[in-house]
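A.B. asks: What would the 3D arrangement of this be:
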Amino acid sequence: MLSALKKSLSKSLSGAELQANVLAGLTVGVIALPLSMALAIASGVPPQHGLYTAMVAGAIIAITGGSKVNISGPTAAFVVILLPIVQQFGLGGLLLSGFMAGMILVLMGMARLGRLIEIVPYPVTIGFTAGIGVVIATLQIKDFFGLSVAPVEGHYLQQVSAIGSAFSSITWQETLIGTITLMVLLLWPKLRSKIPAHLVALTVGALVAWLLTQGLTDFSVATIGSRFHYEIAGVAGQGIPPLLPSFTWPWALPDASGAPIGLSFELIRQLLPSAITIAILGALESLLCAVVADGMSGKRHHSNDELIGQGIGNMVAPLFGGIPATAAIARTAANVKAGGSLPLSAVVHSGFILLSILMLSPLLAYIPMASMAALLLVVAWNMSEARHFMRTLKIAPRDDVVILLACFLLTVLFDMTIAVAVGMGMAAILFIRRSISLSGPKAMKLDHEHYAIPEQVVIYDIDGPLFFGSAQKALQTITAVRPDVRVVILDMSHVTLLDMSAIVAMESIAQQLESKNVALIINNLQPRMILKLRRAGIRKRQGKVAYARHLEDSLTLAKPLC
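C.D. replies: Reported below is the predicted structural model:
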């Protein structure tokens, strides 16, 4: 990682390349500014913490990570994980869990787990991302319609029930602003303008809300300024503090009750499952983003370095108020399309966020909460991958459809951790079942005249790995021989694996065949696997067990035993 960083920093840039990366960074900065605030609000913390994340983690991960074009910051995937942490442990617990997740990511990178994304089945990924999209969209209904809903910390169905019960409190002002913002978000891309749709939509929403507030006495909507407050050196303010974040240890920040959360082994134990979840999701999201970026940019990322970079960024960002971060596919795609080819564009994007905090904080306070909810509804829709979800339901094998629906429903009704764990478990079990059907022993049908096979000889072909899943099937098939059989030949030419379960099964096969006065000949097994069997006691014994290199040799050994 350090050598790659040194090479990147020492590379001389042409004027055109420098200009392209600066412009790409500014473009992504414009996109990231409102998204970072919206995702922080959705995660249950004030909007400035999303900006701090994009500013600090975005730059550090770009410099230390393994992708030249990834743009990192707060993402929608984290919302369903972070919100319960904030509700239970407050801001201090959230930042501490993010710091712990960063440490886990660094360890994952050092352990060279960068190819983690390859072992996660497609239905699992689509299932939990679609579920996250549904949960995020549901959480935005309150602000979009201006509902008076008391905070609900229960499961999804309880939240839906609370929202449904509160629909009598709908306010036309909030609904109007939310609808206008949503319409602009949906219609603006059809104009094919280079100006990001959400920038235009939030600007229109804020202007319409401000004008109506000035012209109508009974018109009022919640804004970032009215919803969030801060106090600096005894001076209170509204919206986003126009100051850079200061260094603070996460354990000095408040818990859910407002008192400093502190640091203890018990707190770490309680936060560890959440930290592991954040780390795993961050790893999957960042590596998937890097793969997509490689396809768009023609570059190649270093997966283990990317994990280490993500870890470093997530360890540093909480020290300055940043929430957990990972690579964002939408922002990375915008970066590549805008000409970004180096980490410089991500650093410029972070610099834009920094200047926005210092110079635009008073203006950002006018953004209506209904407009932010509309933005998050579009983010949730894009994240749900509805087209891919429906396509998978139509064309995927039945087993994959079951995994997809299980991950989706578990994410919505319970949480993503359970969904991924169950989805991976189901995928593993179904994979084992398929492997058993492919790698089990099959009776070989050979030309008896050419090979001169006696009637008392049976030949089984074991094709593929012999492991815990297929070992019992092999045991049952091979030991169920006819009474007249005197020799069993196992052709193991294509056996690539023998685990402990298979070794125990082979012991049982040898013992059961010996009890029936049936000899066992093992044909063409790889020397390293023969050594394993010999260590287990399955050694050559006259008239009982033999090893051969070729089928002809096996038949030669078998004939005297018939």
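
A.B. asks: okay, CA-based contacts and neighbour counts for the rest of this
C.D. replies: Noted.

A.B. asks: mind listing the strands in the stretch 51-200 of the chain by residue range?
C.D. replies: For the stretch 51-200 of the chain, the strands defined by DSSP state E, counting those that start in this stretch cover 72-73.

A.B. asks: no no, the chain
C.D. replies: Applying DSSP state E to the chain gives strands spanning 72-73, 229-232, 235-238, 326-327, 441-443, 457-463, 487-494, 519-523, 545-548.

A.B. asks: Let me know whether residue 418 touches residue 409 as I believe.
C.D. replies: No: counting by Cα atoms under 8 Å, residue 418 does not reach residue 409; the two are 10.4 Å apart.

A.B. asks: In terms of packing, which of these two has more residues around it?
C.D. replies: residue 409 (17 against 13; other Cα atoms under 10 Å).

A.B. asks: For residue 398, see how far away that one is.
C.D. replies: The spacing between residue 409 and residue 398, counted by Cα to Cα, to the nearest Å, is 17 Å.

A.B. asks: before we move on, what about residue 299?
C.D. replies: Residue 299 is 36 Å from residue 398, by Cα to Cα.

A.B. asks: of those two, who's got more company?
C.D. replies: Set side by side, residue 299 and residue 398 show more neighbours around residue 299, with 14 against 11, by other Cα under 10 Å.

A.B. asks: let's see this one next to it:
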Amino acid sequence: MKPHAYKPRFLELLCNRPSGADIGREAAAGLTVGLIALPLALALGIASIPVGADTPYSAPALGIYTAIIAGFLISVFGGSRVQIGGPTAAFIPIVLLIVQAHGYVGLLLATMMAGIILILMGFARLGTLIKYIPWPVTSGFTTGIAVAIMVTQVVDFSGIHGETAIPGEFFEKVEWLCHHLGTLDAMTVLVALLSCAVIFFWPRIGWKRLPGSIVAMLLGTLAVWGLNQLEGVQIATVGSRFGDSAIPAHLPSFMMPAVSVEMIRELIMPATAIAILCSIESLLSAVVADGLTNQRHDSNSELIGQGIANLICPFFGGLPATGAIARTSANIRNGGRTPLAGVVHALSLLAIVLLFSSFARYIPMPTMAAVLVMVALHMGEWRALKEIKRMQTGDALVLLTTFALTVIFDLVVAIEIGMVLAALLFIRRVSETTEVSRVTHNDVLESPEHVAQGKAIPEGVLVYRIFGPFLFGAADKMQDALEELSDYPKVIILRMHLVTAMDTTALYALVNLVERMRERGTSIVVSGIHRQPLELLRKSDSLKTLGIDNFCGHYDEALNRAQQLIAESK
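C.D. replies: Model prediction:
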């Protein structure tokens, strides 16, 4: 197999020479995303580094430096035109684990190793293989990460404190919090809750170009400055926690992390987990961006770009970084269509550091905690937990196991065991759906009502056939086939009489396809579906989404239904 022909999207931008109007639009989008990224970068840095860790810069400074350096590199070297990179909440549990076990130097080395792994994955054309990680695994660890983030923010959110630092292990952490519950500070909780309210309600009542997290940070800073003047009130701020010069007004210096064979051996699994998590989140973000812009990213070039960012960032003290779905979506909503917006986003953060870093010490810690709690609430797949009862037993087991292991232990263990369980479940399903039957001279491959030969397809109708088990490894093929269309028809018939089994990942792919096609004025008609896929759709309550009238027993009936839908649309 030939190595991937690497071509970053920024090179494409330089070759096309954008107009002045395009540059202005991209700059405006980049500035807006820079404002969105600022409080997130500060909060993620604080949440990622344990108190007392030996670092060359403060935790909030490491977060903002990562957003600047990695954000710039991902936009320049990545395979997506609109991807915005930087530190993300998904890395918090694993970064905490690495720093606690191997120190800050261990984190730098693990991040560099993850960068090398990502670059090798890209050149080996493994970008397309990420889609084979099943939905229950990704949903389980995403929701588990959200819960873990909220647990880590309880101290700053509530003001709880004790003689000893909060432990790293989950059960010990819960025990410590319960033991010190009496130290809860009502004013700190009030500031945190009001900050959450501002973040939640601002997009609904305020100027949408100004992020709610920025508004919460400004209002929280003013409120805490006033409250701290009162006798007996002392709400923690970035300055009181990390010193008045928490964020230096300059970029970090070059540093060479210590490297040893023993450390490489110890860090190979955490580094692999960082690489896997980075690849999943960045490519998922790129897929979401493709849906919003009708563009197509290069998954292998994107992995190489992510690898370059994670390889270089540690030389300047940076944390692991990846593509951020929320920031990327905000970039697109504000007009970003080229990597120039991502570059401007990084440069705007740099300008803020150089000009306004001295004001960072006044930012209240409960507001920073509120920012991350709201991020966690948005990233969790809470709907999946509600639908556990409707899932197949195997999928529910994989999701809950991955979720529990992420919360109680760590992401490395969760991904390993989740993938093993998913693979075993896949093998079991394939073996259960394989049939061995005796062939006689009376057998025919298809009954007359299923035969397509000789039957005219009405104008405005396209027909696709799915052959074989429709499981997580094949779900993406259906989307790829339909994305190649230049003009969308009025009706698409999916012939599923040769599909013997379907899993939850394929189910969600089918539901998402129906919703996307509906937005384009295209109806989906399913013909000849078997009992197991139909039962899965019924249990998940997806039949209502697809429309019960659009399920036909055979191909002849599907053609009649398609003609009826075309007639109704006229």
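
A.B. asks: Please work out the TM-score for the two chains.
C.D. replies: Once superposed, chain against chain, the TM-score is 0.74 (TM-score structural alignment, normalised by the length of structure 1); 432 aligned residues with a Cα RMSD of 1.9 Å.

A.B. asks: Reformat the strands of structure 1 as a markdown table; add distance to residue 362 of structure 1.
C.D. replies: Putting the strands of structure 1 into a markdown table (distance: least, Cα to Cα, whole Å) gives the following:
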| stretch | distance to residue 362 of structure 1 |
| --- | --- |
| strand 72-73 | 23 |
| strand 229-232 | 12 |
| strand 235-238 | 9 |
| strand 326-327 | 28 |
| strand 441-443 | 73 |
| strand 457-463 | 70 |
| strand 487-494 | 70 |
| strand 519-523 | 80 |
| strand 545-548 | 83 |
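
A.B. asks: OK, contacts around the residue of structure 2 most remote from its centre?
C.D. replies: Largest separation from the mean C-alpha position in structure 2: residue 441, at 53.9 Å (Cα atoms, centre = their mean). Counting by Cα atoms under 8 Å, 6 or more residues apart in numbering, residue 441 of structure 2 touches no other residue.

A.B. asks: cool, residue 89 of structure 2 as well?
C.D. replies: Counting by Cα under 8 Å, 6+ apart, residue 89 of structure 2 has contacts 44, 145-146, 149, 372, 375-376.

A.B. asks: Among those, which one sits closest to residue 304 of structure 2?
C.D. replies: Closest approach to residue 304 of structure 2 among these (Cα to Cα): residue 44, at 23.9 Å.

A.B. asks: so what corresponds to the closest one in structure 1?
C.D. replies: Matched by TM-score structural alignment, residue 44 of structure 2 corresponds to residue 39 in structure 1.

A.B. asks: do residue 414 of structure 2 as well
C.D. replies: So residue 414 of structure 2 corresponds to residue 419, using TM-score structural alignment.

A.B. asks: Could you count how many residues lie near its match?
C.D. replies: By the measure other Cα under 10 Å, the count of residues near residue 419 of structure 1 is 26.

A.B. asks: Surely it touches residue 404?
C.D. replies: No: the pair formed by residue 419 of structure 1 and residue 404 falls short of the contact definition of Cα under 8 Å, at 9.8 Å.

A.B. asks: Map residue 130 of structure 1 onto structure 2.
C.D. replies: In structure 2, residue 130 of structure 1 lands on residue 143 (TM-score structural alignment).

A.B. asks: Contact partners for that match?
C.D. replies: 379-382, 403.

A.B. asks: Which stretches in the stretch 201-350 of structure 2 count as helices?
C.D. replies: Per DSSP state H, counting those that start in this stretch, the stretch 201-350 of structure 2 carries helices over the ranges 212-227, 238-242, 261-293, 299-312, 325-333, 339-356.

A.B. asks: looking at those, which is buried most?
C.D. replies: Highest mean neighbour count of these: helix 299-312, a mean of 29 (counted as mean count of other Cα atoms under 10 Å).

A.B. asks: Check the mean deviation of that one from structure 1.
C.D. replies: When structure 1 is superposed, helix 299-312 of structure 2 averages 0.5 Å from its matched positions, counting by mean Cα distance after the TM-score superposition for structure 1.

A.B. asks: whereabouts in structure 1 does that helix align?
C.D. replies: With TM-score structural alignment as the criterion, helix 299-312 of structure 2 aligns to 303-316.

A.B. asks: And for that stretch, what's in contact with it?
C.D. replies: 1, 56-58, 60-67, 98-110, 112-115, 282-283, 286-287, 323-326.

A.B. asks: how does it look with 6 Å?
C.D. replies: Stretch 303-316 of structure 1 has contacts (Cα atoms under 6 Å, 6 or more residues apart in numbering) with 1, 57, 60-61, 64-66, 99, 102-103, 105-106, 109, 112, 114, 324.

A.B. asks: Out of those, which end up buried?
C.D. replies: 1, 57, 60-61, 64-66, 99, 102-103, 105-106, 109, 114, 324 (16 or more other Cα atoms under 10 Å).

A.B. asks: Give me the nearest residue to the spatially most central residue of structure 2, chain neighbours excluded.
C.D. replies: Closest to where the C-alpha atoms of structure 2 average out (Cα atoms, centre = their mean) is residue 281, at 4.1 Å. Excluding the flanking residues, the one nearest residue 281 of structure 2 by Cα to Cα, 6 or more residues apart in numbering is residue 323, at 6.4 Å.

A.B. asks: Map residue 116 of structure 1 across to structure 2 for me.
C.D. replies: So residue 116 of structure 1 corresponds to residue 129, using TM-score structural alignment.
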